[in-house]
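Student: Let me see the structure of the following:
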Amino acid sequence: MSSKDAPSTWSGVDIAVPPPAHRLPGVSMAGFRQALPAPVDIAMVAHPSVTLLIDLSGEDGLVYETGVRRGRGSVVIGLAPGALRASGLVGECLQIRLRPAVAAAALGSPAGADAGAESLADVWGLDTGRFEERLRTAGSWDERFAMATDLVRRRIGDGGPRVDPEVAYIWRRIVAGGGRVRVDNLADEVGWSRKRLWACFRAQLGPTPKRAARLVRFDHAAHLLAAGLPPAGVAAESGYVDQSHLHRETKAFTGLTPTAVAAAPWLAIDDIAWPDLWRAGRPVPRSARGSGRR
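Tutor: The predicted model follows:
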């Protein structure tokens, strides 16, 4: 990669983020590179976006595995994949996060409440291989980001499924409230019946509003765990009934314990790989407010 990319480094991994020119609304990207391909075995932690993990390491690279599926190569990870691990001999990969409404248009279908993991080639078709090869031979991360931005923009513009403004508004309300919203009141805010909202939200985005709220609340809790807060404090901070409630939700979304989630590498680098998302949506615990901690 060209030195002009000026990537950050975390634990031996170079992390590159795109310049403003290669950013689309509802789309975030980050590039990851190890100096030499090295074995990895990482638990993936669910978060409120659909992830495209594009393997640039070649045939012996990324392996992904859920409780029911195992595959190799580039993968689409749904909103709530459950217990999911990524392993293999990985040198470089590009990760693209899509807001659910954008994912529906770019991928041609809703994200799915429990979509798990699906081969990118099965979703995007035969052009996937050519796209991956172009990314591998690019001279810099900036070129890669430009290629990926162009492809996602074209796929969004190809007339894929569109999300109703009311559904998109409810998603934003859930995210803005950190998942701590009374979902029974959301229908009134857009003038819909509860039945209509539940049906449209699920058909267009995948999960029900209630499950989406659970996922967003878990995402906030997971980042508090990664920040070093004890599970009991995280449970209270995130609006769970108690620590046992947090434990059950963590197991349901990831198959992991809160302690294991706290140590997950993907969470540790979020402020580097996704700086805009981090600044815009991450909770600051009460214990840190007013103290200058971040």
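Student: CA atoms for contacts and neighbours, from now on please.
Tutor: Fine.
Student: If you drop the residues flanking it in sequence, what lies closest to the residue nearest the centre of the chain?
Tutor: Closest to where the C-alpha atoms of the chain average out (Cα atoms, centre = their mean) is residue 49, at 4.1 Å. Spatially, and ignoring its direct neighbours in sequence, residue 49 is nearest to residue 99 (5.0 Å; Cα to Cα, 6 or more residues apart in numbering).
Student: give the contact list for the residue nearest to the centre of the chain.
Tutor: 78, 79, 97, 98, 99, 100 (Cα atoms under 8 Å, 6 or more residues apart in numbering).
Student: quick one: secondary structure of residue 203?
Tutor: helix (DSSP: H, G, I helix; E, B strand; the rest coil).
Student: Tell me how far it lies from residue 196.
Tutor: Going from residue 203 to residue 196 by Cα to Cα, to the nearest Å gives 11 Å.
Student: Likewise for residue 35?
Tutor: On the measure of Cα to Cα, residue 35 and residue 196 end up 51 Å apart.
Student: buried sites along the helix or strand harbouring residue 189?
Tutor: Under the criterion DSSP states H and E, the helix or strand holding residue 189 is helix 186-190. Going by neighbour count (16 or more other Cα atoms under 10 Å), the buried part of helix 186-190 is 186, 187.
Student: just checking, what packs against that helix?
Tutor: helix 194-205 (3 or more Cα pairs under 8 Å, 6 or more residues apart in numbering; DSSP states H and E).
Student: by how many degrees do the helix or strand that comes right after the helix it packs on and helix 194-205 diverge?
Tutor: Once helix 194-205 ends, the next helix or strand along the chain (criterion: DSSP H and E) is helix 209-226. Per axes from the mean of the first three to the mean of the last three Cα atoms, to 10 degrees, the angle that helix 209-226 makes with helix 194-205 is 60 degrees.
Student: so what does helix 209-226 touch, helix or strand wise?
Tutor: Checking 3+ Cα pairs under 8 Å, 6+ apart, helix 209-226 ends up next to helix 165-176, helix 194-205, helix 231-238, helix 243-254, helix 258-262, helix 265-268.
Student: Which residue comes closest to residue 265 once chain neighbours are left out?
Tutor: residue 42 (7.4 Å).
Student: I'd say that neighbour and residue 264 touch.
Tutor: Yes. Counting by Cα atoms under 8 Å, residue 264 is a contact partner of residue 42 at 7.5 Å.
Student: Looking at the two now, which is surrounded by more residues?
Tutor: residue 264 (20 against 15; other Cα atoms under 10 Å).
Student: Am I right that that one is in contact with residue 43?
Tutor: Yes. Using Cα under 8 Å, residue 264 is in contact with residue 43, at 6.7 Å.
Student: Of the contacts of residue 49, which belong to helices?
Tutor: Judged by DSSP state H, helices contain the following of the contacts of residue 49: residue 100.
Student: Also this sequence, please, to line up against the first:
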Amino acid sequence: MEFRDVRGLTAELERFGVGVSPYTISGAEPGTHLGLPSPTVTLIVDLQDGLDLSGPGLSRRTLFRCCIGGLHTTPFTIHHDGSQIGVQVSLSPGAVRRLFGVPASALGSSSFELADLAPQLAVRLYDSVGSADSADRGRVAAQTLAAGIGSRLGPTPPGADPDAVRAWRRILHSTGRVTVGELVAESGWSARRLTGVFTAEFGLGPKQAARLVRFDAARRALESGVTPGSVAADLGYTDQSHLSRDFTEFTGHPPRRYLAERRAEFVAPAGH
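Tutor: Presented below is the predicted three-dimensional model:
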């Protein structure tokens, strides 16, 4: 669910990369599912007993109430008892700047409580979403985030290096198929300088970011039913084996195995 019910800042928030997805899952077998790498920062407001995570940077399974995770290149595992209720928010790096006044790199690659970064927003978001009717949770979350962003809009997020932002947008526009050499030539700076400002802003180098963006596009295509061979060809992978290697690095599984695991994440108990 995008910000279609929020007045005033609706179009701007969508354009600057904020998406809200309320979810209610119940009646499934207890199990796990993957929190996959993506080019957006993920914020989850859990409305049950806490989001139960293990994965990058976490020494053990950890419960979160309002969890925010930085850009990461290996998956988290989300443990559940067969039900999950909450709201998931995707934030572009620019939206992170606008909401919190820090670059995406400041979040690292692990997950932590939103209260550690923005305590007042964490309280407002949890309380407002938690007290809303189930049908209104997405709208309420959107309004709370819109108020948090306020007037911090514009072509470049406040404080961000414009060369880093241009390179990030070029990577997104090319679906990760632009080379570092092309980014350097377009920037007019040295590879060292561009890589430095890019990494300082996003926590990933340009090549790593391009791989992440292309993987995300490949995942979406595979989940929509496109065959691995077609995905590899459409997204400029050398061949299907190249796609499989990249996919395994980001998810822990080759494409067909990943799709089978995804289908098995939330299943009803036998006999239901």
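Student: Now compute the TM-score of the two chains, please.
Tutor: After superposition, the two chains reach a TM-score (TM-score structural alignment, normalised by the length of structure 2) of 0.78; 246 aligned residues with a Cα RMSD of 2.9 Å.
Student: Let me have the helices and strands packed on helix 209-226 of structure 1 in a markdown table, extended by distance to residue 152 of structure 1 and mean neighbour count.
Tutor: Putting those into a markdown table (distance: least, Cα to Cα, whole Å; neighbours: other Cα atoms under 10 Å) gives the following:
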| stretch | distance to residue 152 of structure 1 | mean neighbour count |
| --- | --- | --- |
| helix 165-176 | 19 | 18 |
| helix 194-205 | 18 | 18 |
| helix 231-238 | 34 | 19 |
| helix 243-254 | 27 | 18 |
| helix 258-262 | 30 | 20 |
| helix 265-268 | 23 | 17 |
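Student: Please identify which of the ones you listed is closest to residue 218 of structure 1.
Tutor: helix 243-254 (7.1 Å; Cα to Cα).
Student: Relative to structure 2, what is the average displacement of that closest one?
Tutor: Once fitted to structure 2, helix 243-254 of structure 1 is off its aligned match by 1.8 Å on average (mean Cα distance after the TM-score superposition for structure 1).
Student: Just say helix, strand or coil for residue 38 of structure 1.
Tutor: strand.
Student: so it touches residue 89, yeah?
Tutor: Yes. Counting by Cα under 8 Å, residue 38 of structure 1 touches residue 89, with 5.1 Å between them.
Student: okay, these two: which has more neighbours?
Tutor: Remark: of residue 38 of structure 1 and residue 89, residue 89 carries more neighbours, 18 against 13, as counted by other Cα under 10 Å.
Student: what's near enough to touch that one?
Tutor: 37, 38, 39, 40, 57, 60, 61, 62.
Student: Also residue 96 of structure 2?
Tutor: 41, 102, 103, 104.
Student: What residues does the alignment partner in structure 2 of residue 163 of structure 1 make contact with?
Tutor: Mapped onto structure 2 by TM-score structural alignment, residue 163 of structure 1 lines up with residue 160. Contacts for residue 160 of structure 2 (Cα under 8 Å, 6+ apart) come out as 97, 103, 201.
Student: What separation is there between residue 160 of structure 2 and residue 150 of structure 2?
Tutor: 18 Å.
Student: got it, and residue 174 of structure 2?
Tutor: Taking Cα to Cα, one finds residue 174 of structure 2 at 30 Å from residue 150 of structure 2.
Student: Next: residue 123 of structure 2.
Tutor: 17 Å.
Student: do residue 202 of structure 2 as well
Tutor: 23 Å.
Student: and residue 78 of structure 2, that's in a strand?
Tutor: Yes. Counting by three-state DSSP, residue 78 of structure 2 is part of a strand.
Student: if I pick the aligned partner of it in structure 1, what's in contact with it?
Tutor: Alignment note (TM-score structural alignment): residue 78 of structure 2 maps to residue 86 of structure 1. The neighbours of residue 86 of structure 1, taking Cα under 8 Å, 6+ apart as the test, are 40, 41, 42, 43, 44, 62, 63, 64, 65.
Student: quick one: the last one and residue 81 touch, right?
Tutor: No. Assessed by Cα under 8 Å, residue 65 of structure 1 is found out of contact with residue 81, at 10.1 Å.
Student: Skipping its backbone neighbours, what lies nearest residue 242 of structure 1 in space?
Tutor: Nearest to residue 242 of structure 1 is residue 235, by Cα to Cα, 6+ apart, at 5.8 Å.
Student: what's the counterpart of that neighbour in structure 2?
Tutor: Match for residue 235 of structure 1 (TM-score structural alignment): residue 232.
Student: Its match and residue 243 touch, don't they?
Tutor: Yes. Here residue 232 of structure 2 reaches residue 243: they are 5.8 Å apart, a contact under Cα under 8 Å.
Student: returning to what we had before: what's the matching residue for the residue nearest to residue 265 of structure 1 over in structure 2?
Tutor: Residue 42 of structure 1 maps onto residue 33 in structure 2, by TM-score structural alignment.
Student: Assign its match to helix, strand or coil.
Tutor: strand.
Student: can you pull the contacts of it?
Tutor: Per Cα under 8 Å, 6+ apart, neighbours of residue 33 of structure 2: 77, 78, 79, 262, 265.
Student: so how far is residue 117 of structure 2 from it?
Tutor: Residue 33 of structure 2 is 26 Å from residue 117 of structure 2, by Cα to Cα.
Student: what about the strands in the stretch 51-200 of structure 1?
Tutor: With DSSP state E, counting those that start in this stretch as the criterion, the stretch 51-200 of structure 1 has strands at 62-65, 70-72, 75-77, 84-98, 117-119.
Student: What sits closest to the aligned residue in structure 1 for residue 220 of structure 2 if chain neighbours are left out?
Tutor: Taking TM-score structural alignment, the alignment pairs residue 220 of structure 2 with residue 223 from structure 1. Leaving aside its sequence neighbours, residue 223 of structure 1 sits nearest to residue 267 (Cα to Cα, 6+ apart; 6.6 Å).
Student: wait, the one you found sits on residue 226?
Tutor: Yes. Residue 267 of structure 1 is within contact range of residue 226, at 6.4 Å (criterion: Cα under 8 Å).
Student: so how far is residue 164 of structure 2 from the closest residue to residue 205 of structure 2 other than its chain neighbours?
Tutor: Leaving aside its chain neighbours, residue 205 of structure 2 sits nearest to residue 199 (5.0 Å; criterion: Cα to Cα, 6+ apart). Applying Cα to Cα, the value for residue 199 of structure 2 to residue 164 of structure 2 is 8 Å.
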